[in-house]
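**Q** what's the 3D shape of this:
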Amino acid sequence: MTDWSEIVLRLGVATFAGGLVGLDRDLRGMPIGLKTLGLVSLSTAAVILLAMQAAEPGQFTDAASRVAQGVLTGIGFLGAGVIVRQGDRFRVRGLTSAACVFFAACIGTACGAGHWPIVITALVFALLLLTCGNSVERWLHRTLGGKDDTGD
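**A** Coordinates of the predicted model:
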């Protein structure tokens, strides 16, 4: 049985990590933000934590694996809700926000399981991509001569 301090730590870090990714979406005016991604991460961590309560300490059981599979499959519906096709052209917006929904669910899963090195590493990489990705993409397009179609 996981003690209260560990439960608060896992759920708190999941909420913070998802919210941090959501803050990026909020600051860019995207249709999904801090509250939504914080809740996605928190809820995913909660169900993983619940599934792991029946297992031996430190083990990711078959039951927890099935819960993770179900959550990650179902989260696609929420992600699909932020993808929008613009106008008559074949321009789709919101894919990064949809990927952030999936990431928030994954980071919540890792928090619920208590895999802190994965949480920290994935969060750092995600925040680097979200903050520097457009600049790097534009530079690569200019340098390599590709079409500059950076957006969400």
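**Q** switch to C-alpha atoms for all contacts and neighbour counts from now on
**A** Fine.
**Q** secondary structure element for S43, which one?
**A** According to DSSP states H and E, S43 maps onto helix 34-52.
**Q** packing partners for the top helix by length along the chain?
**A** In the chain, with assignment by DSSP state H, the single longest helix is helix 116-144. Packing partners of helix 116-144 (3 or more Cα pairs under 8 Å, 6 or more residues apart in numbering; DSSP states H and E): helix 4-27, helix 95-113.
**Q** how about this one, so we can line them up?
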Amino acid sequence: MTYQNELIVLLKIIIAAILGAAIGYDREKHGRDAGIRTYSAVCVGAAIFTSLAAHLGDTAAISRVVANIVVGIGFLGAGIISRDNGGRNSNGLTTSATVWCTAAVGVTIGLNEYIIAAGTTAVLYFILALHHQPWYVKWKKSIHHDGNE
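**A** Next comes the predicted model:
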């Protein structure tokens, strides 16, 4: 790998860190366990693995690396999910899902798909920020308190 290619990969890592941090910002702001550092690390890891595989020029290698990122982050996500209250309540589902999606952002960066990565980052941030919007909170209460409980 030439030093120019290494600098390109380094730029991808920086972009992944920034986009991962943007996704994790809302979680950090609201005191969740997974925040800026977690989301950045997941995005950076996925970007570097994908970038290095893409450098090999072997489509099969890239496919294997991406598939293993999906599986690996799936295991990480499974560890994030917990149950309490006798197994009646689940915690960590949103964090698990968005960490998984953040890995996908890293993969898109590694594959030079920057517009998709930026757009997905915006969508994920919007999804995470929904929970704190007054209209969404009101709507959620209305569907959970419909008199059937």
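**Q** TM-score for the pair, please.
**A** TM-score of the superposed chains, computed with TM-score structural alignment, normalised by the length of the second structure, equals 0.84; 142 aligned residues with a Cα RMSD of 2.0 Å.
**Q** hang on, the earlier thing: output the helices and strands packed on helix 116-144 of the first structure as a markdown table; include the columns distance to A64 of the first structure and mean neighbour count.
**A** Converted to a markdown table, those look like this (distance: least, Cα to Cα, whole Å; neighbours: other Cα atoms under 10 Å):
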| stretch | distance to A64 of the first structure | mean neighbour count |
| --- | --- | --- |
| helix 4-27 | 15 | 20 |
| helix 95-113 | 9 | 25 |
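**Q** and of those helices, who's closest to V124 of the first structure?
**A** Nearest to V124 of the first structure, of all these, is helix 4-27, at 10.0 Å by Cα to Cα.
**Q** for the spatially most central residue of the second structure, what are its contacts?
**A** Nearest to the geometric centre of the second structure sits T102, at 1.7 Å (Cα atoms, centre = their mean). For T102 of the second structure, the residues meeting the contact criterion (Cα atoms under 8 Å, 6 or more residues apart in numbering) are G20, I23, Y39, V42, C43, T121.
**Q** average offset between the helix holding S43 of the first structure and the second structure?
**A** In the superposition against the second structure, helix 34-52 of the first structure averages 0.8 Å from its aligned positions (mean Cα distance after the TM-score superposition for the first structure).
**Q** what stretch of the second structure does that helix fall on?
**A** Aligned using TM-score structural alignment, helix 34-52 of the first structure spans residues 36-54 in the second structure.
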